[in-house]
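Engineer: just coords:
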């Protein structure tokens, strides 16, 4: 037979209302002795509050959804874990899905999250311009992560992608490489457009021309491998001696491509990327990367979403976070001390 709040109240010698105040931390104060008796009774009886009933009374499920392109990309995986940790700390259940970078999968997941009546959604869309009008019409607050399309009516949380690329590219070019090239993500995505702009700005500052056009591939190890192979299979006099890579996932594939072609990193090809994932840090050579602070992104994203849930009519906010360079060996710093 299920233990009820009334059972806890009888065991603790208090009213059911006092039990409620203890479990919900309010709205009325409870004496220290009464709180201690209630907590002991909860422990003794193994009482578990009926979360669903509480949610129905509050017209809240205390659950949020998160949807992203894939869980293999180390940055997305680490961000998802950080969001789950932050949601747990705020007494929120996280429902999670991946879209495999497919628009139809994204639509299916969005409908499923609506059916599950989550209170709000964190979305890393695989689309250039995600259509969230259906979510808005259904009254589901949405915060876009990682990618912040210009003019978005949804709140957004992302790093300064142009600034991150500029920082990464400046460091790469400071090693004196003369034939740099770029491996970028899918065309049209706002983060990719901004990172490409940062790369171009760094080239201009260094007085270098973009001799080899950037290669665009998905944010994956396979994508980085394919793009790097195309760039590095050029004749030696045309082959890039440095690669700016737009993500750690692609950088892992690019390092493999260098190995497959008999090229050494960083001696033959220097490399920097963006993300700063643990996967890149523990590679050989370790990857020099501009670090996205996933814990801070998760904190701001969850806080922004919960604020939207509480105040759905408030104007959208657009949070832009900084990112810092973390030196590894792939650029040459760990090998030659430059």
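Structural biologist: Thanks, I have the structure now. Computed from a prediction, not measured in an experiment: that's the story for all the values here. Residues are numbered from 1 along each chain as shown.

Engineer: Please make it C-alpha for all contacts and neighbour counts, starting now.
Structural biologist: Fine.

Engineer: buried residues in stretch 301-309?
Structural biologist: Within stretch 301-309, the residues scored as buried using 16 or more other CA atoms under 10 Å are 301, 302, 304, 305, 306, 308, 309.

Engineer: Out of these, the closest to residue 258 would be?
Structural biologist: For those, the closest approach to residue 258 (CA to CA) belongs to residue 301, at 36.7 Å.

Engineer: Next one: the closest one from residue 84, what distance?
Structural biologist: Separation of residue 301 from residue 84 (CA to CA, to the nearest Å): 11 Å.

Engineer: And residue 66, by the same measure?
Structural biologist: When distance is defined by CA to CA, residue 66 is 9 Å away from residue 84.

Engineer: How about residue 33?
Structural biologist: When CA to CA is the yardstick, residue 33 and residue 84 sit 34 Å from each other.

Engineer: contacting residues around residue 67?
Structural biologist: The neighbours of residue 67, taking CA atoms under 8 Å, 6 or more residues apart in numbering as the test, are 96, 97, 98, 99, 106, 109, 121, 122, 123, 124, 125.

Engineer: Got another one to weigh against that:
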């Protein structure tokens, strides 16, 4: 049986092969609804399958979006990746995911690999975009959207949540319970001071404490973002002589580690220790007790990131408002803070 071609589709639909291409590629020219329906009906009747490889060679782009995350093991990044995959599917795209494990060389490796595959664009959840990665993006003239990372340059296209404001909400809520002070579990010495959400969470904690006239000195504790290291830090902190009455963790994964440490030390949460996190991962509703945390619109952020990375004109003509999408944070109250 002979292979069905676009010429065959055009003949059956009573139109040109160019119009068939416009329908298949969603552009670059508009097609009248009635004509589009005839073309789609002809494609279905003939069983035509577009040659995506040939399309990619002609357009110099594929139906792929590259996404690079720092740690796919952390629930937040896993859930964000899933949201991006869902949003991309709605646009007829697939997502390639690279996990850097916070290693700069791996980030450059994935950038080169994805750009060499002619992806439609890149969504970066970068710990801190290094100079080599930035140079790689510049050399390929790649379409890039930062997701979850606050941009440093006005030219960056980014989708972010209100990290500082969200942290303030969590800490204010803990203080409203009457705790003498709220300690903070932040990042490490390697956490970027600018652009990183955890740095912004620490800043939000500082602002909320200062608003209440409470000192932050000696009340910020370093820990990697994952539950395992946070558990170890939590054991030491909670078994020491200066155990805080409440603690705000910069990520839910850290908070889960702290809850585990408190349980091992037989501390009642929230009776002897109140805990709040940030991210509202699905697991936060299932901890014992359920975790008070800060949520963001992950689905909305994912859709915005996909829309931005596929917007041809944005990089050249988009205004600052169009290029930076800021999503609000929302307090999710559960029992770990002291609420019933």
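Structural biologist: That came in fine, so what should we check first? All figures in this text were calculated on a predicted structure; none of them were measured in a lab.

Engineer: Could you check which of residue 66 and residue 84 of the first structure is surrounded by more residues?
Structural biologist: The neighbour comparison of residue 66 of the first structure against residue 84 (other CA atoms under 10 Å) goes to residue 66, with 25 against 21.

Engineer: surely the more buried one meets residue 99?
Structural biologist: No - applying CA atoms under 8 Å as the test, residue 66 of the first structure and residue 99 come out as separate, 10.8 Å apart.

Engineer: Kindly indicate which of the buried residues of stretch 301-309 of the first structure lies nearest residue 283 of the first structure.
Structural biologist: Taking CA to CA as the measure, residue 283 of the first structure sits nearest to residue 301 out of those, at 29.1 Å.

Engineer: quick one: what's aligned to that closest one in the second structure?
Structural biologist: Residue mapping for residue 301 of the first structure onto the second structure gives residue 305, with TM-score structural alignment as the criterion.

Engineer: Helix or strand: which one has its match?
Structural biologist: If you go by DSSP states H and E, residue 305 of the second structure is part of helix 298-309.

Engineer: for that helix, packing partners?
Structural biologist: In terms of contacts (3 or more CA pairs under 8 Å, 6 or more residues apart in numbering; DSSP states H and E), helix 298-309 of the second structure is packed against helix 75-90, strand 121-124, strand 144-147, strand 158-161.

Engineer: Give the next helix or strand downstream of it.
Structural biologist: From helix 298-309 of the second structure, the next helix or strand downstream (DSSP H and E) is helix 314-317.

Engineer: how distant is that next one from the center of its chain?
Structural biologist: Relative to its parent chain, helix 314-317 of the second structure has a centroid offset of 22 Å by CA atoms, centre = their mean, to the nearest Å.

Engineer: can you check stretch 228-247 of the first structure too?
Structural biologist: Taking the mean of its C-alpha atoms, stretch 228-247 of the first structure sits 28 Å from the chain's own mean (CA atoms, centre = their mean).

Engineer: In that stretch, which residues are buried?
Structural biologist: For stretch 228-247 of the first structure, burial by neighbour count (16+ other CA under 10 Å) applies to 228-229, 231-232, 239-247.

Engineer: Just flag the most distant two among those.
Structural biologist: Every pair in these was compared (CA to CA); the two farthest apart turn out to be 239 and 247, at 21.1 Å.

Engineer: Which stretch of the first structure lines up against stretch 327-339 of the second structure?
Structural biologist: Stretch 327-339 of the second structure falls opposite residues 321-333 of the first structure when the two are matched by TM-score structural alignment.

Engineer: Please list the residues outside the matching stretch that contact it.
Structural biologist: Applying CA under 8 Å, 6+ apart, the set of residues contacting stretch 321-333 of the first structure from outside is 157-160, 164, 167-168, 172, 175, 265-267, 270-272, 276, 281, 285-293, 297, 334-335, 338.
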